[in-house]
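Trainee: A structural model of the following input is requested.
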Amino acid sequence: MCSLAADLATLFVAFALANLLVIGKFVGEPAKPHGLVMFAMIAPVYALLAIQAGVYGIRSLAAVRETILRACWAFAQAVMLMLVIVYFGKIAEQLSRLTFVVGVGFSLCGLILLRPVMARLIPRMIGEMPAIAVVIVDSVPFTAPTGTVLLDARVLGIDPVRHDAEMAARLASAVGHAERVIVACPSERINDWSIALKSLEARGEILVPELMRFAPAKLDEYDHHPTLVVAGGPLQYRDRIIKRLFDVLVAGIATLLLSPVLLLTALAVKLTSPGPILFRQQRLGRDARLFSIYKFRTMRSDMTDHAAAQLTQRSDPRVTRVGAFLRRTSIDELPQILNVLKGDMSIVGPRPHAPAARAADKLYWEVDDRYWERHCIKPGITGLAQVRGHRGATNAHQDLIDRLQSDLEYVTNWSVWRDLRIVFATLRVLVHDKAY
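Mentor: As a prediction, this is how the structure comes out:
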């Protein structure tokens, strides 16, 4: 994100400086669009193309020359698209051609010079770079190459046999923001580690020395050891940036448009029952890390269930009269826009659950081994399961399985266009009879 902001600032300065040199003003003549207008036409297109081309990310800091080529190609495409728009829009005569040429030249120089500067500056700004690959050793001998981030599962208290929320959070904390997690373990524990790794956003692999005999059967390798890829990580780095930009844009617009509703709801909650306006509860987020979710308080403050140990029932005595309306209309979920802006949640994704939530008599992860796979992506305010009607209490195991099927379908087939379709589909199901 720092590199993207720096690129856009560079383009802004380049076209503003071109405007100053050619026309003598930053603003330009009233009858002639100036360099800042050209910047406004090129910058958004460049940002999307650069993200798609992989200009940004941890690896780009090490591959400066390759990143320069990708950035220049993305900028050239943005310029060509602008020229097409200018031609078909018949506005060429209104443009200062010299300002355009000088601005493009300054921009290319700026983008080229910025890459090595950012490669040096970003590590100094954020400190030690997160490890791209982390190796977890579980009860087997393993000699790692120099510089490897090596973790001992026993020392860290990570036991993949325990498929609970605490163990998932401990694993996520240990690997940090690694993009690749490799596990060396006994063959009898491969299945347990396979389940555990699926909860991570990172790509998960398991070292399988036995595959050395079957060279054609290798799926990947780490330091010349064959690995079995058991978790792919649903989003590439550029996809995460696109999804984050989508989240911030939609959350920002929603905050402006819904501010009257938010204020009136806050006032109604405060005046009709004693206690705080917002309800905070620990939920499982991306990588099964715990975060505090925000909702408008809908229960009496002395009966609030922070652990979600008891499912809400129809005509639940804990729910206030205003709270029942807020739940039925989904207005109680609106404060989660703050969670999106903070980065804990997305606009669209699997709904976050409390660690103690149950389907009938079992905890969620005890019902289906695939449960942790839904945590490899940020949870959302809305999701595919919700627009399909899979919401409300999970009184039976099938209630959880139905929404889990939709969550896993979303995770494996993500696209920003699907997010947009789900947002519009959500508008049709805001009011529903399964919320109580």
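
Trainee: Please make it C-alpha for all contacts and neighbour counts, starting now.
Mentor: Fine.

Trainee: hang on, residue 408 packs against residue 372?
Mentor: No: Residue 408 lies out of contact with residue 372 (Cα atoms under 8 Å); the separation is 10.0 Å.

Trainee: Could you check which of those two has the larger neighbour count?
Mentor: residue 372 (24 against 21; other Cα atoms under 10 Å).

Trainee: On the three-state scheme, the closest residue to the more buried one other than its chain neighbours is what?
Mentor: Leaving aside its sequence neighbours, residue 372 sits nearest to residue 199 (Cα to Cα, 6 or more residues apart in numbering; 4.6 Å). Assigned by DSSP: H, G, I helix; E, B strand; the rest coil, the conformation of residue 199 is coil.

Trainee: one more to line up against the first:
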Amino acid sequence: MRPGPPAEAVTQNRRNAAFSGFALAASARAAEFAAVLLLGLALRQGLAPGGDVAPVLVVPFVAVAFSLFARASGAYSLAILRKPFQGWLRAAFTWAGAALATLALGVILGAEGLSREWFGVWTATGLPALFFIRLGAALAAFLLARRGKLDRYVVIVGGGRPAEDLLRALSEPPLPDTRILGLFDDRGDDRTPDVVAGYPKLGTIDDLIGFARNVRVDQILFALPVHAETRILDILRRLWVLPTDIRLAAHANRLRFRPRAYSFLGEAPLFDLLDKPMSEAAIATKAAFDRVVGLAVALLFAPVMLAVAAGVKLTSPGPVLFRQERFGFNNERITIYKFRSLHLDRCDLEASRLVTRDDPRVTPFGRFIRRTSLDELPQLFNVLKGDLSLVGPRPHAPGAKAADCEYEKVVDGYFARHRVKPGVTGWAQVKGWRGETDTFEKIQRRVDHDLDYIENWSIWLDLAILALTPFALARSPNAY
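Mentor: Model prediction:
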């Protein structure tokens, strides 16, 4: 679904990819840890050479302690990273505290062989090192903010006086790195004029779904009365398929709760209705896991992929790889790679007809690689590109059908499975829901497992699914 005409102008100017504040904080933390660790080891080599192992043991201990204490003190919050001197003072006090605590512990335990000259020089030289890292982090934050990479994009659902009050609360004073794009509301009367508090009405709730598919929307705020339960639930039912935080503004609610009952955007209190499936930290962890493990698996299976490529080339005319468009994260279209298993003149780019048992379109060698899932190995390159994850809901082709009916028409909330990045393998596949979808039940059960995976994701679940995948491939009667 595309956004309506009122939203098109905003769409064209809001395709800016985000840079996670978590990624910036993690980079600063890693740089500081590496700096104090390497500086300590280098000074040990210069000032305390020989076979003395005490400095070698102390350096990583102090570096880890500093990193943990600095994080606990809030030294890596985005607000602190953007202020180099304030951030450096916080890091410097933490560094000095970790160093002095270690030195005191060494004295109490009677540690011998620990050069106090070396330790003092290390503590002193660590301070300018931390300052330059903080300066670099602040400069990076400034450049990213200038390019809009740290912006959070917000849209308002609702209109009239509640929306006007909320917009004024968010705009006076303006919130840093927060961009309000406009409003969406189904009501067409004067309760929702074309402009509210200087912000345009961009369309209806259905337009918002299309809008969020084409524009990065980080948060949706409901400017609706708390007592409008039926309307809130109806809109939630339509919007829950989006990978976006959804909040209900509580500024107009006369019933007041303790502050911890709210989250806040600026000074505006909010009730949390729905969260993104994964936090920034989880997304970064999963992305790093995918790249590291994906590269290792690709190198491990490189000989197998070469053998399969030769088999495809020698057994049927045409290219080795088959490229097909699939649904990716947030319904974006991605191109995935597979070893070609069908005759060249019978390839179905739209996947309008799924492969069935004894399908004449499949080559003899293609039948083998499909049965063993060897045809999926090139998708490791999609993982390294960032289009796919190792584990996630399997990407479906836009034209895929169950019993001659498109998937989204069979399963209510089908597109909610696209709130996370699709995967090479997934929870549905290891639970036996793989292969042909010739009945409504099969696609319903597959989507149910996909949604269960999204709601219960952890890195341990990914590891379990990867471990179960070879066993699931060995007993896949529905894979043709």
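
Trainee: Quick TM-score on the pair, please.
Mentor: Between these two chains, after superposing, the TM-score reads 0.77 (TM-score structural alignment, normalised by the length of the first structure); 418 aligned residues with a Cα RMSD of 4.4 Å.

Trainee: which residues does residue 247 of the second structure contact?
Mentor: Residues in contact with residue 247 of the second structure (Cα atoms under 8 Å, 6 or more residues apart in numbering) are 219, 220, 221, 222, 270, 271, 272, 273, 274.

Trainee: Correction: the previous question concerned residue 290 of the first structure.
Mentor: For residue 290 of the first structure, the contact set (Cα under 8 Å, 6+ apart) comprises 169, 282, 283, 284.

Trainee: Just give me the ones among those that are also contacts in the second structure.
Mentor: Counting by both residues aligned by TM-score structural alignment, their matches' Cα atoms under 8 Å, the contacts of residue 290 of the first structure that remain in contact in the second structure are 282, 283, 284.

Trainee: secondary structure element for the first one?
Mentor: Yep, that's residue 282 of the first structure we're talking about. strand 278-284 (DSSP states H and E).

Trainee: Mind giving me the packing neighbours of that strand?
Mentor: strand 290-296 (3 or more Cα pairs under 8 Å, 6 or more residues apart in numbering; DSSP states H and E).

Trainee: Would you confirm that residue 95 of the first structure contacts residue 30?
Mentor: No: at 11.6 Å, residue 95 of the first structure does not count as touching residue 30 under the criterion of Cα under 8 Å.

Trainee: so is residue 249 of the first structure in a helix, a strand, or just coil?
Mentor: Per three-state DSSP, the secondary structure class of residue 249 of the first structure is helix.

Trainee: Map it across to the second structure for me.
Mentor: If you follow residue 249 of the first structure across to the second structure using TM-score structural alignment, you land on residue 292.

Trainee: Check residue 239 of the first structure too.
Mentor: Counting by TM-score structural alignment, the partner of residue 239 of the first structure is residue 282.

Trainee: which strands and helices sit next to whichever helix or strand its match is part of?
Mentor: Under DSSP H and E, the secondary-structure element containing residue 282 of the second structure is helix 280-300. Contact here means 3+ Cα pairs under 8 Å, 6+ apart; on that basis helix 280-300 of the second structure packs against helix 21-47, helix 379-385, strand 389-391.

Trainee: what separates the spatially most central residue of the second structure from residue 369 of the second structure, distance-wise?
Mentor: The residue lying closest to the centre of the second structure (Cα atoms, centre = their mean) is residue 283, at 3.4 Å. Distance, residue 283 of the second structure to residue 369 of the second structure, by Cα to Cα, to the nearest Å: 32 Å.

Trainee: which residues touch whatever residue of the first structure lines up with residue 374 of the second structure?
Mentor: Mapped onto the first structure by TM-score structural alignment, residue 374 of the second structure lines up with residue 331. Residue 331 of the first structure is in contact with residue 296, counting by Cα under 8 Å, 6+ apart.

Trainee: Name all residues that make contact with the equivalent of residue 400 of the second structure over in the first structure.
Mentor: Using TM-score structural alignment, the partner of residue 400 of the second structure in the first structure is residue 357. Going by Cα under 8 Å, 6+ apart, residue 357 of the first structure touches 307, 308, 309, 310, 311, 363, 364.
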